[in-house]
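Participant: got a structure for you, letters missing:
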């Protein structure tokens, strides 16, 4: 059974990232593609890691947190990784709630200032 591998260009297209981003993820050891000469190829393991990276970024996790979390699986297995994820998610949810409140407050103030200004125009 042969493994399906994605080229560098296919990987960029699949995840809608720039070549610079993909090279950076490799540089900080989030990804470890196979190399054949100057070409890079991504196995299913790397594609799965990239899916986790992209999901983590959408949730606001720092790349270093994602890197550490992925290393836990390699070093200690999935149970420890899952427990660590729960802790990370709880911390991130707290941060997102705080940001959400700040955004809500900023919107309320902007609405108030907009309404005051609109009233002055009348």
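Facilitator: Structure's in. What do you need? For clarity, every value in this text was computed on a predicted model and none was experimentally measured.
Participant: Only C-alpha atoms from now on, for both contacts and neighbour counts.
Facilitator: OK.
Participant: where exactly do the strands run in this structure?
Facilitator: For the chain, applying DSSP state E gives strands covering 6-7, 34-36, 39-42.
Participant: Including mean neighbour count, could the ones you listed go into CSV?
Facilitator: Below are the strands of the chain laid out as CSV (neighbours: other CA atoms under 10 Å):
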stretch, mean neighbour count
strand 6-7, 17
strand 34-36, 11
strand 39-42, 17
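Participant: Ok, which of those strands comes nearest residue 23?
Facilitator: strand 39-42 (10.0 Å; CA to CA).
Participant: take a look at this one as well, against the first:
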């Protein structure tokens, strides 16, 4: 999942940052990824992100930043947070990535099927709407011509 989202393994395994130079505030990530602070706290509550605390401040590591990028990519293509968490948790097992890759590949293939079915449904709905627009437009032209 990490490689497919444009994140290298090194970036995804950045670990917790030991200095402020490698850390991001909640505001930094919110601005960078155009999400709300509430969204980031929600992902933390769900166990998707694990910022460290310095007093009242949350400091996110490069690893958290990479995970957020993966979360948002997963959501964009239609995965649920539970599915995203499962894939991220598998990635954390560090089993040489074989298990994570098999699970992710299966989920990606399933999601492609879901999206293709949705696309077919959308295309069919658009065709029906275009036909309806043509019929209603013709009826409207007849009404307007008869009224003139």
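Facilitator: In hand now; what should we look at? Note that the structure is a prediction, hence the values are computed from the model and not measured.
Participant: picking that back up, redo the strands of the first structure as TSV? Include distance to residue 95 of the first structure.
Facilitator: Below are the strands of the first structure laid out as TSV (distance: least, CA to CA, whole Å):
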stretch	distance to residue 95 of the first structure
strand 6-7	35
strand 34-36	37
strand 39-42	33
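Participant: what about the ones you listed, which gets the closest to residue 63 of the first structure?
Facilitator: So among the strands of the first structure, strand 39-42 is nearest, using CA to CA, at 19.4 Å.
Participant: Find me the equivalent region of the closest one in the second structure.
Facilitator: Aligning strand 39-42 of the first structure against the second structure (TM-score structural alignment) gives residues 57-60.
Participant: helices or strands next to the longest helix along the first structure in the packing?
Facilitator: When the first structure is parsed with DSSP state H, its longest helix is helix 78-121. Applying 3 or more CA pairs under 8 Å, 6 or more residues apart in numbering; DSSP states H and E, we find helix 78-121 of the first structure packed against helix 63-76.
Participant: So which bits of the helix it packs on are buried?
Facilitator: Using 16 or more other CA atoms under 10 Å as the test for burial, helix 63-76 of the first structure gives 63, 66, 67, 69, 70, 72.
Participant: can you pull the contacts of the second one?
Facilitator: This means residue 66 of the first structure. By CA atoms under 8 Å, 6 or more residues apart in numbering, the residues touching residue 66 of the first structure are 53, 56.
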